[in-house]
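J.: sequence unknown, structure follows:
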């Protein structure tokens, strides 16, 4: 079975989740993984196409390049339909990105119509009625980060790491932290802002508070891991959190998290065990931060978080079954896989 993954060959900025998925699939018997290139998509040989963020295919660095890629995407979708190659899609987000044009929406509609199997990372992700759905939880990052040194935790340090985007609520974290007056507290914000306006607003909110350290730039994997490991508490104050690789990264590095209170995160708290997941409701406040800091200091977790159900060996096998189901739904044989 040849699977075309919807992301290009690895770069330094490639999401580790995608890298680990490709690696674990390559370790499966009778499975060959190809990374996405336009040449492979339009002329190559493969049995299944697996896409994660289909909107990325139609996005370019200029309006002209975006249009060219959107036309290529339509040609690719037409080829998939003509050759009866099924699409398997991992549904990461609840909604489409804002600001898409009419042609981009048409492309995403076509993806929806041609998708044979949807993979959701938690059971609360909505999917169209009657669609074929597989639940495959997001894998952990334990092995991924094990190659980096483990620094000592800095008492009182709170951290946010990852891409700095408007919906992630970094502004509310800074505002809440500045209202804290406890001794020995510090805040590290590390990650690349999505715009100059967000960067400027964050710097303005920090003011002259010497307890706050900003590193508003791309973080290497080692830098990312170090920021998390040095923190006593990782705070991800997203305005909407559905699937969070950042939360799993922090837990994989054995650092407690403070994240929004919703059904998904309450289930995660039960899954990993007491003391690891702390929750807040509504807008993050200084009281939420203080409560979580006190809990981590006074009642730290007694054992490592339980991420046993998120091992990549299981994840790889589950993806292969999803690909087999997609081939079965279009009536195709399953190459290299015995019945």
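T.: Perfect, thanks for sending it. All values reported here derive from a predicted model rather than from experimental measurement. Numbers count the residues shown, from 1 in each chain.
J.: Only C-alpha atoms from now on, for both contacts and neighbour counts.
T.: Noted.
J.: Would you map the helices across the stretch 201-339 of the chain?
T.: 221-230, 245-252, 263-272, 286-298, 312-329 (DSSP state H, counting those that start in this stretch).
J.: residues of the last one that come out buried?
T.: Pointing back at helix 312-329 there. Applying a neighbour-count criterion of 16 or more other Cα atoms under 10 Å, one finds 312, 315-320, 322-327 buried in helix 312-329.
J.: Please name every helix or strand in contact with that helix.
T.: Judged by 3 or more Cα pairs under 8 Å, 6 or more residues apart in numbering; DSSP states H and E, the packing partners of helix 312-329 are helix 16-26, strand 48-51, strand 87-91, strand 115-120.
J.: okay if I get the ones you listed as a markdown table plus mean neighbour count and distance to residue 185?
T.: Compiled in a markdown table, the helices and strands packed on helix 312-329 are given as follows (neighbours: other Cα atoms under 10 Å; distance: least, Cα to Cα, whole Å):
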| stretch | mean neighbour count | distance to residue 185 |
| --- | --- | --- |
| helix 16-26 | 17 | 31 |
| strand 48-51 | 22 | 42 |
| strand 87-91 | 24 | 38 |
| strand 115-120 | 22 | 38 |
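J.: Select the longest helix from the chain.
T.: The residue-count maximum for a helix in the chain (DSSP state H) belongs to helix 63-82.
J.: can you give me the angle that helix makes with strand 87-91?
T.: Using axes from the mean of the first three to the mean of the last three Cα atoms, to 10 degrees, the interaxial angle of helix 63-82 with respect to strand 87-91 works out to 130 degrees.
J.: buried sites along helix 63-82?
T.: Quick answer for helix 63-82 (16+ other Cα under 10 Å): 66-67, 69-74, 76-77, 80.
J.: Does anything pack onto that helix? Which helices or strands?
T.: Checking 3+ Cα pairs under 8 Å, 6+ apart, helix 63-82 ends up next to helix 38-43, helix 102-114.
J.: second one coming, line it up with the first:
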């Protein structure tokens, strides 16, 4: 029992947070550092490959496989392969994986092979919502994605602009920004009081050029195709009457929670995770559309959110205060399973 009570030595797959780091990671870093149950280790290749720890916790392992040059990327691939081999052969290290995304990213065959290998090695998975589907028997813990209210509290709010539709975050094709622009082009022909702001760095120059061409000639459109500081993000969101996140596929979205944390309603595709979120925080705060977003979906959602009477969405289940203890519980479960051989490695999830 003495070993059970000692802090668990856990290495995360992320290093010291920077200004551009996903706020989820920064807040998790703070929660784990404050926990008496976890000895929190930030990532370094030397410590990961040679150091002593009980648990390795993966977040977005694909990040470890990319670099600014082909030579550096190859070196990272070799190091990640060695790390995977260490985790395969060690009987004392449990591997935990947070399921941020259900699908593997688009990448080359070698990287996808290694990502599948890393996925196979997970002894335990942390899921961020209760609707995440994993194969029967997969060891998992539900730890709901925390809110951003405390994170954004220092930033000044903007006045809400009637008819303003906003979207933000890294601009990638799967996020459906082009479809949102087309829907706006349709909606603004019926309501000339509408305006739109798109904020976030485009993943490619081609995508940025395509968006500029799509909005050319449309009234009331502002493009901010660059990384948004916290102050810029808060200004964009709080100036919006409705935040539109027209993702083609949405499972865990920090952007949805960021908007709700800033007390702005969202329009999102209808799916099981979003249905559950609407039931949790208040259905008026999470408007949904079926199929592809169009002009009618935008104007219908605006009409609905103008009838909101509650002061703010209910995010009481998403406090960060208990995140350290909840993760420590998952780490202990992973260690028990790994060392008892209860769940053999290699099971798909």
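T.: Perfect, thanks for sending it. Quick caveat, the model's predicted, so the values are computed rather than measured.
J.: one step back: out of the helices and strands packed on helix 63-82 of the first structure, nearest to residue 85 of the first structure?
T.: Between residue 85 of the first structure and these, the tightest spacing by Cα to Cα is seen for helix 102-114, at 9.4 Å.
J.: just how off-centre is the closest one within its chain?
T.: Between the centre of helix 102-114 of the first structure and the centre of its chain there are 22 Å (Cα atoms, centre = their mean, to the nearest Å).
J.: Against which helices or strands is that helix packed?
T.: Applying 3+ Cα pairs under 8 Å, 6+ apart, one finds that helix 102-114 of the first structure contacts helix 63-82.
J.: Kindly recompute the last result at 10 Å.
T.: Contact analysis of helix 102-114 of the first structure by 3 or more Cα pairs under 10 Å, 6 or more residues apart in numbering; DSSP states H and E lists helix 63-82, strand 87-91 as its packing neighbours.
J.: I'd like the distance between the most centrally placed residue in the first structure and residue 222 of the first structure.
T.: When the first structure is reduced to its mean C-alpha position, the nearest residue by Cα atoms, centre = their mean turns out to be residue 245, at 4.0 Å. In this structure, residue 245 of the first structure and residue 222 of the first structure are separated by 16 Å, where distance is defined by Cα to Cα, to the nearest Å.
J.: cool, and residue 100 of the first structure?
T.: For residue 100 of the first structure relative to residue 222 of the first structure (Cα to Cα), the value is 34 Å.
J.: likewise residue 300 of the first structure?
T.: When Cα to Cα is the yardstick, residue 300 of the first structure and residue 222 of the first structure sit 25 Å from each other.
J.: Also residue 246 of the first structure?
T.: Relative to residue 222 of the first structure, residue 246 of the first structure is positioned 14 Å away (criterion: Cα to Cα).
J.: hmm, back to that, now the buried residues of helix 312-329 of the first structure in JSON lines, please, with extra columns for distance to residue 57 of the first structure.
T.: As requested, those are arranged in JSON lines below (distance: Cα to Cα, whole Å):
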{"residue": "312", "distance to residue 57 of the first structure": "26"}
{"residue": "315", "distance to residue 57 of the first structure": "25"}
{"residue": "316", "distance to residue 57 of the first structure": "24"}
{"residue": "317", "distance to residue 57 of the first structure": "27"}
{"residue": "318", "distance to residue 57 of the first structure": "25"}
{"residue": "319", "distance to residue 57 of the first structure": "22"}
{"residue": "320", "distance to residue 57 of the first structure": "24"}
{"residue": "322", "distance to residue 57 of the first structure": "22"}
{"residue": "323", "distance to residue 57 of the first structure": "21"}
{"residue": "324", "distance to residue 57 of the first structure": "24"}
{"residue": "325", "distance to residue 57 of the first structure": "25"}
{"residue": "326", "distance to residue 57 of the first structure": "21"}
{"residue": "327", "distance to residue 57 of the first structure": "23"}
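J.: Who are the contact partners of the residue nearest to residue 285 of the second structure when sequence neighbours are not counted?
T.: Take residue 285 of the second structure and drop its neighbours on the chain: the residue closest to it by Cα to Cα, 6 or more residues apart in numbering is residue 265, 4.5 Å away. Taking Cα atoms under 10 Å, 6 or more residues apart in numbering, we find residue 265 of the second structure in contact with 237, 240-244, 256, 259, 283-287, 301-302, 304-306, 308, 312-313.
J.: okay, stretch 225-235 of the second structure sits on what stretch of the first structure?
T.: Under TM-score structural alignment, the match for stretch 225-235 of the second structure in the first structure covers residues 216-226.
J.: contacting residues around that stretch?
T.: By Cα under 10 Å, 6+ apart, the residues outside stretch 216-226 of the first structure that reach it are 12-13, 16, 144-153, 160-164, 189-193, 199, 202-203, 227, 229, 249-250, 252-253.
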